[in-house]
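Participant: Next one to model:
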Amino acid sequence: MTRKSVAMLVASLRKESINLKLARAVERYAPQTLRFDYVRMDDMPYYNGDLEGQRPESVRRFTDSIRAADGVCCVTPEYNRSIPALLKNAIDWGSKPPAENVWKDKVLAMTGASPGGIGTAVAQQHLRQILAIQGCIVMPGETYISFKTPDMIQPDGSIADEAVREFIAAFGARLAALIERMA
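Facilitator: I've put the predicted structure just below:
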């Protein structure tokens, strides 16, 4: 069986990030037909068109990783009703130059966790707007987690609550199905 590769983008820099825990849960409960590769975003400079002639190695590594993946899973917190600058910067680098846009026709699923009642719904809506103009194939539906207790998802991604576990597993299954359908 050939596993489909998924570039995992975790848009939080915190060591104990609830979004990193969520990413690990997605990986743990997704179908075995998927392989998740965590792609680093924190070492790229801010997007600057003056650097296009000689892109930094960190940017080339990032764009090559996205280009090579069968799909992308973006796990993002919500900062001020939007996405973190870290993620926006990565999207900007990946979209330039327009003829080499790594997001065009790329399958992408998004999710996120927040201690707030609406999870990351507004950030995901904003992310959809950004990715739509890049030509990304965004998985429909909202998938966010309201982290009501700090131990809801363990650091290894395990989830004790069966309903939450099934919700995350269904997200992974939908991603696998969309990647397969679009292949």
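Participant: Could you use CA atoms for every contact and neighbour count after this?
Facilitator: OK.
Participant: secondary structure class for the residue positioned nearest the centre of the chain?
Facilitator: Per CA atoms, centre = their mean, the C-alpha nearest to the average position across the chain is that of Cys74, at 0.8 Å. With DSSP: H, G, I helix; E, B strand; the rest coil as the basis, Cys74 sits in strand.
Participant: Double-check Ser114 against Glu78; I have them as touching.
Facilitator: Yes - contact status for Ser114 versus Glu78: in contact at 7.2 Å, counting by CA atoms under 8 Å.
Participant: quick one: common contacting residues for those two?
Facilitator: Shared contacts of Ser114 and Glu78, defined by CA atoms under 8 Å, 6 or more residues apart in numbering, comprise Thr120.
Participant: Can you spell out which helices and strands pack onto the top helix by length along the chain?
Facilitator: Longest helix in the chain by number of residues (criterion: DSSP state H): helix 162-182. Under the contact criterion of 3 or more CA pairs under 8 Å, 6 or more residues apart in numbering; DSSP states H and E, helix 162-182 touches helix 18-29, strand 107-114.
Participant: This protein: strands as residue ranges?
Facilitator: 4-10, 34-38, 71-75, 107-114, 137-138, 144-146 (DSSP state E).
Participant: Proceed likewise with the subsequent sequence, for comparison:
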Amino acid sequence: MANPTIAVLVGSLRKGSHNQALAHALEKLVAGKATFEYVQIGDLPLYNQDFDKDYPAEGLRLKDQIRKADAVLFVTPEYNRSIPGVLKNAIDLGSRPYGHSAFAGKPAAVIGASIGAIGTALAQQHLRNVLAYLDMPVLGQPEAFIHFKEGLIDEHGAISNEGTRDFLRSFTDKFLAFIATHTAG
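Facilitator: Presented below is the predicted three-dimensional model:
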């Protein structure tokens, strides 16, 4: 697939978010090979099953963006050893009502950055469990637990460390190949 559109869900709403910066740095690495479509999740109402009969406009917008994309990239911080509530809420809104999930069958990848030494390993594992239930094929390797340090991303939004840049280029290249194999035909 030439130049797939990738819906990007960043699980942090914070100004100066390490994960938002990481997402934009990844976008630079795939320039000319894929288009990133950032999905706004900060304005979503908390999921309520009462919505299933009359979905809120923000939830419909989210589902539309996911459906139009060829794949989904989840960029998550780790809060209390799991995924942030805002990201889980977006997943719940996009996957409901039962039988009408916007995520089903979409190839996905998971990555995250944290100042902690283990990066976002536990949050990513929890997220992978959720995505498996949503019937999303998820890139298994390489796993990318980014230990965010000052200077990792330069003033232009690019990865400054050559080894990390090479690793992340490999991650994005494998994700693009994964997308191609899961959207062919």
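Participant: Aligned counterpart of the residue nearest to the centre of the first structure in the second structure, please.
Facilitator: Under the alignment (TM-score structural alignment), Cys74 of the first structure pairs with Phe74 in the second structure.
Participant: Tell me the buried residues in stretch 123-143 of the first structure?
Facilitator: 123-124, 127-128, 131, 134-139, 143 (16 or more other CA atoms under 10 Å).
Participant: so which of those comes closest to Ser95 of the first structure?
Facilitator: Using CA to CA, Gln134 comes nearest to Ser95 of the first structure of these, at 6.8 Å.
Participant: and that closest one, how far is that from Pro140 of the first structure?
Facilitator: Per CA to CA, to the nearest Å, Gln134 of the first structure is found 16 Å from Pro140 of the first structure.
Participant: Can you tell me how far the residue of the second structure positioned farthest from its centre is from Ser95 of the second structure?
Facilitator: Computed with CA atoms, centre = their mean, the maximum C-alpha offset from the centroid of the second structure is found at Lys53, amounting to 27.5 Å. Using CA to CA, Lys53 of the second structure is found at 14 Å from Ser95 of the second structure.
Participant: Over to His147 of the second structure?
Facilitator: Separation of His147 of the second structure from Ser95 of the second structure (CA to CA): 30 Å.
Participant: quick one, what contacts Gly116 of the second structure?
Facilitator: 147-148.
Participant: Trace it over to the first structure, please.
Facilitator: Gly116 of the second structure maps onto Gly116 in the first structure, by TM-score structural alignment.
Participant: how close does that match sit to Leu127 of the first structure?
Facilitator: 18 Å.
Participant: what's the neighbour count on Tyr98 of the second structure?
Facilitator: 7 (other CA atoms under 10 Å).
Participant: To which residue of the first structure is it aligned?
Facilitator: Mapped onto the first structure by TM-score structural alignment, Tyr98 of the second structure lines up with Pro98.
Participant: Can you give me the neighbour number for Asp92 of the first structure?
Facilitator: Neighbourhood size, Asp92 of the first structure [other CA under 10 Å]: 17.
Participant: Any figure for the gap between the closest residue to it other than its chain neighbours and Gly94 of the first structure?
Facilitator: Sequence neighbours aside, Tyr47 is the residue nearest to Asp92 of the first structure in space, at 6.5 Å (criterion: CA to CA, 6 or more residues apart in numbering). From Tyr47 of the first structure over to Gly94 of the first structure the distance is 10 Å, taken as CA to CA.
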